[in-house]
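Visitor: After the sequence you'll find the predicted model.
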Amino acid sequence: MRRTTKASQPLKSKIEVPWDTTGVANAGSPQSMPLDQIVLPPNQPRRYFDSEALKQLTESIKQHGILQPILVRPLDGEKHELVAGERRYRAALSIGLKVVPVVIRELDDNAAFQFALIENLLREDLNPVEETEGILQLLSLKLGRSVEVIPPLLYRLQRLHQKASTVTHNVMGGVEAESTNNAISDDEGDIGLSTHNVMGETETDDSALNHEPAVNQDLKIVETVFDGLGLMTWESFIKNRLPLLNLPEDILDALREGSLEYTKAKAIAQIQKLDERVAFLEQAIANNWSLSEIRQRISEKKTSTTNSQAESNNYKERFTAATTKLRKSRIWSDPKKRKQIEKLLAQLETLTNVE
């Protein structure tokens, strides 16, 4: 599940991080610091780490040391808070390093969190759920809105953008068609009138993108964030990533942990019953089923359920038909057959009482 499309130098994003660059502590030169002076932030945006990738990093640090300094910011006293480089910090901690290279910068809470988000988003081993959540957090900071309102805002911008594109396409098509038709005529007045009418429609029907400065500004900020990250377009994010967050929580947990690919997750999410889905998910991960195997097993499961329901309905139809005939039958006057009916009724009553 390792992606190879991300920047090879993750800290060199085109997105600007507004930290304070005044003071000697912001000179940016690497220095050594005792590892026990570094503490993790309370709101680290990253929660899951690829165990295999972390193991490889640990082995690399054992052999070559930490090649890229850890970014920290000063706290009260001698302690410093980690801003970027938690994987290096964890690896150093696991092998018992006492001193690590660091770069110290004066950053406020907002800038530190923003920097950590960008650094995490440009890592190759970040899972798609955390990547999606991280982008939403970054947009929240850039747009000055809560994370919860970002998805509806993106969908609104998408609708307005599509409407503007459609109107522009239709109007340009109208101008071309009108001009071509009128070119046959020698009446220049008609040509001028038609062109004016079409352009008038453009002004009347144009979307809120041109008439609402705030909306237009939001779109520019969104485009700048995605251009800076270089991971995907904002339209692609809306189409392919936002739906991911609607998956069941058990599926999202598996994605966050890196134990399941996104395509497999979407397939397994089709199983509606929680207990069945959880059991299927555990089997799929344990046996490393391919996407085609998962789809085949789900299809077989649906077929089996459908057959079972059909069989159940068949029993009901047979019972209804039998009772209908029984009411009209003359066997009620036959003592022997009445005893058989009483016996069958007793068995049915016993079955219903067990339920």
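Guide: Perfect, thanks for sending it.

Visitor: switch to C-alpha atoms for all contacts and neighbour counts from now on
Guide: Fine.

Visitor: which residues touch stretch 347-355?
Guide: Contacts to stretch 347-355, defined as Cα atoms under 8 Å, 6 or more residues apart in numbering, come from no residue at all.

Visitor: One more: stretch 229-238?
Guide: Contacts for stretch 229-238 (Cα under 8 Å, 6+ apart): 5-6, 13-15, 118, 121-122, 154-155, 158, 222-223, 226-227.

Visitor: at 7 Å what do you get?
Guide: 6, 13-15, 223, 226 (Cα atoms under 7 Å, 6 or more residues apart in numbering).

Visitor: Then stretch 263-270?
Guide: Under Cα under 7 Å, 6+ apart, the answer for stretch 263-270 is 247-248, 251, 277, 281, 291, 295.

Visitor: Also stretch 49-65?
Guide: By Cα under 7 Å, 6+ apart, stretch 49-65 touches 87, 91, 125, 258.

Visitor: In helices only, show me those.
Guide: 87, 91 (DSSP state H).

Visitor: tell me the helices in the stretch 101-250 of the chain, going along the chain?
Guide: Under the criterion DSSP state H, counting those that start in this stretch, the stretch 101-250 of the chain carries helices at the ranges 109-121, 128-143, 150-182, 188-205, 208-211, 213-229, 234-236, 249-256.

Visitor: Show me which residues of the longest one are buried.
Guide: If I follow you right, that is helix 150-182. 150, 154, 157-158, 160-161, 163-164, 167-168, 171, 174-175, 179, 182 (16 or more other Cα atoms under 10 Å).

Visitor: Put this next to the first one:
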Amino acid sequence: MNKRPTEPYKIRGVEALFGSESEPSASDSQTLALEQIVLPSYHQPRRHFDPISLEQLATSIQQHGIWEPLLVRQQPSNPSRYELVAGERRYRAAQQIQLSEVPVRILTLTDEEALLVSLEENLYREDLNPFEETLGILDWLAVRVGVSVEEVKSTLYQMNNVAKGAVNQNVLVSELSDAIQTGFEELNLISWQSFVSSRLPLLKLPSEILEALQNGELAYTKATAIARIKDEKLRGEILQSAIEQKLSLNQIKEKIAQLTKPTQFSIANSPKGRLQDVVRKVSRSEVWKDPKKWKKVEALLVKLEALVESESMSGSEGSQPEETQGDTEA
């Protein structure tokens, strides 16, 4: 993934719509009563607002105020209300500390323009999780190119197949793929190839993992590791442990290895495998260091040895008549 710009982010959607010279500046901002601002009817890229992060932002606003004005547009149906275009975290933090008014920049935007600006503003903020960013990029491309999200996904998969030489590209797909590729270059967040290989698979994750990822309870790398577990019950147990115990990626991988190992033995259902597994566990536990436990183990070993010797003797006696019979026939 490409590195995000280190300079303060300038909303490219606004610049593209108004031009670099006529773009509203910070001095054009004004204040609005918080109760006059309403959330948009279309969904925002951000699905989850981390309570701790929101609390920190609220504290910062309380101490230093809101440095970057919220972007709003006037509602055509109700001129006294303003629809939030960008800055939902600041809006929610202001609500949390019960601010009466906030700084805003009022823009004149169509529905499509408002959605583009909103998506861009959110995509260039680092605190979107990979799932939210994936959905945001798909939404942005769909609006930018003028097709549905499903068509964007389908075209991306076709582009990937063409790149691999699996299929030939027709003219219509070629035009759409060129537009999508240009879109990725404009965003400069991630290449379309990396998006197909590492981001689109997120949309196919099991529902419980997708929910945890969407709610910010699980990192992207941890989610993909747990998703590889085929057993639903085991996957659920590891997912719960990862969230509750805040396990690292390495700890999750170790836990998966530990819990899937017995499963492999049970699938094989081999007596020899079970015996070897018990011996390994006894060796690792160093049970002989505990006198009480070792006494019990020793009693079991005596019985096991007696059983093995008994079986060995009965096997030898059983073979004797066959040898005798063989001599007689000879």
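Guide: That came in fine, so what should we check first? The structure displayed is predicted, hence computed values, not measured ones.

Visitor: Superposed, what's their TM-score?
Guide: Aligned and superposed, the two chains score 0.72 in TM-score terms (TM-score structural alignment, normalised by the length of the second structure); 264 aligned residues with a Cα RMSD of 2.8 Å.

Visitor: picking that back up, return the member of the contacts of stretch 263-270 of the first structure nearest to residue 271 of the first structure.
Guide: The nearest member of those to residue 271 of the first structure, counting by Cα to Cα, is residue 277 at 5.5 Å.

Visitor: Need the counterpart of the closest one in the second structure.
Guide: Under the alignment (TM-score structural alignment), residue 277 of the first structure pairs with residue 235 in the second structure.

Visitor: Give me the neighbour count for the closest residue to that match other than its chain neighbours.
Guide: Spatial nearest neighbour of residue 235 of the second structure, excluding adjacent residues (Cα to Cα, 6 or more residues apart in numbering): residue 229 at 5.7 Å. By other Cα atoms under 10 Å, 15 other residues sit near residue 229 of the second structure.

Visitor: Residue 238 is in contact with residue 229 of the second structure, correct?
Guide: No: with contact defined as Cα atoms under 7 Å, residue 229 of the second structure does not count as touching residue 238 (9.3 Å).

Visitor: Where in the first structure does stretch 130-146 of the second structure fall?
Guide: Under TM-score structural alignment, the match for stretch 130-146 of the second structure is residues 128-144.

Visitor: which residues sit against the matching stretch?
Guide: Counting by Cα under 7 Å, 6+ apart, 45, 114, 117, 121, 146-147, 150, 218, 222, 241, 255-256 sit against stretch 128-144 of the first structure.

Visitor: Including distance to residue 131 of the first structure, could these go into CSV?
Guide: Below are those laid out as CSV (distance: Cα to Cα, whole Å):
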residue, distance to residue 131 of the first structure
45, 10
114, 14
117, 9
121, 6
146, 17
147, 14
150, 15
218, 21
222, 16
241, 9
255, 11
256, 10
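
Visitor: buried subset of these?
Guide: Looks like the contacts of stretch 128-144 of the first structure have 45, 114, 117, 121, 147, 150, 218, 222, 241, 255-256 buried, using 16+ other Cα under 10 Å.

Visitor: Which pair in those residues has the greatest spatial separation?
Guide: Taking Cα to Cα, the two most distant members of these are 218 and 255; they sit 30.1 Å apart.

Visitor: about what we covered before: from the contacts of stretch 128-144 of the first structure, pick the one nearest residue 286 of the first structure.
Guide: Closest to residue 286 of the first structure, out of all of these and judged by Cα to Cα, is residue 255, at 14.4 Å.

Visitor: For burial, what's the neighbour tally of the aligned residue in the first structure for residue 178 of the second structure?
Guide: Under the alignment (TM-score structural alignment), residue 178 of the second structure pairs with residue 220 in the first structure. When neighbours are defined as other Cα under 10 Å, residue 220 of the first structure has 11 of them.

Visitor: Same check on residue 188 of the second structure?
Guide: There are 16 residues near residue 188 of the second structure, going by other Cα under 10 Å.

Visitor: try residue 52 of the second structure
Guide: So residue 52 of the second structure, with other Cα under 10 Å, has 9 neighbours.

Visitor: Please point out which parts of the host helix or strand of it sit buried.
Guide: In this assignment (DSSP states H and E), residue 52 of the second structure forms part of helix 51-64. Neighbour-count burial for helix 51-64 of the second structure, counted by 16+ other Cα under 10 Å, picks out 54, 57-59, 61.

Visitor: if I look at residue 29 of the first structure, how far off is residue 83 of the first structure?
Guide: As judged by Cα to Cα, to the nearest Å, residue 29 of the first structure and residue 83 of the first structure stand 16 Å apart.

Visitor: Can you point out the buried residues in the lengthiest helix in the first structure?
Guide: Counting residues, the longest helix found in the first structure (DSSP H) is helix 291-328. Under the neighbour-count criterion of 16+ other Cα under 10 Å, helix 291-328 of the first structure has 291, 294-295, 297-298 buried.

Visitor: re earlier: between the buried residues of helix 51-64 of the second structure, which is closest to residue 265 of the second structure?
Guide: When the buried residues of helix 51-64 of the second structure are compared against residue 265 of the second structure (criterion: Cα to Cα), the nearest one is residue 54, at 47.4 Å.

Visitor: Tell me the secondary structure at residue 83 of the first structure.
Guide: The three-state assignment at residue 83 of the first structure reads strand, by DSSP: H, G, I helix; E, B strand; the rest coil.

Visitor: looking at it, it is touching residue 74, isn't it?
Guide: No: Residue 83 of the first structure lies out of contact with residue 74 (Cα under 7 Å); the separation is 10.2 Å.

Visitor: who has more neighbours, these two?
Guide: residue 83 (28 against 17).

Visitor: Please give the element, helix or strand, for the match of residue 277 of the first structure.
Guide: Using DSSP H and E, residue 235 of the second structure sits in helix 232-244.

Visitor: average offset between that helix and the first structure?
Guide: Compared with the first structure after the fit, helix 232-244 of the second structure shows a mean deviation of 1.9 Å (mean Cα distance after the TM-score superposition for the first structure).

Visitor: what's the angle between that helix and helix 207-214?
Guide: 20 degrees (axes from the mean of the first three to the mean of the last three Cα atoms, to 10 degrees).

Visitor: Please identify the buried residues of helix 232-244 of the second structure?
Guide: 234-236, 238-239, 242.
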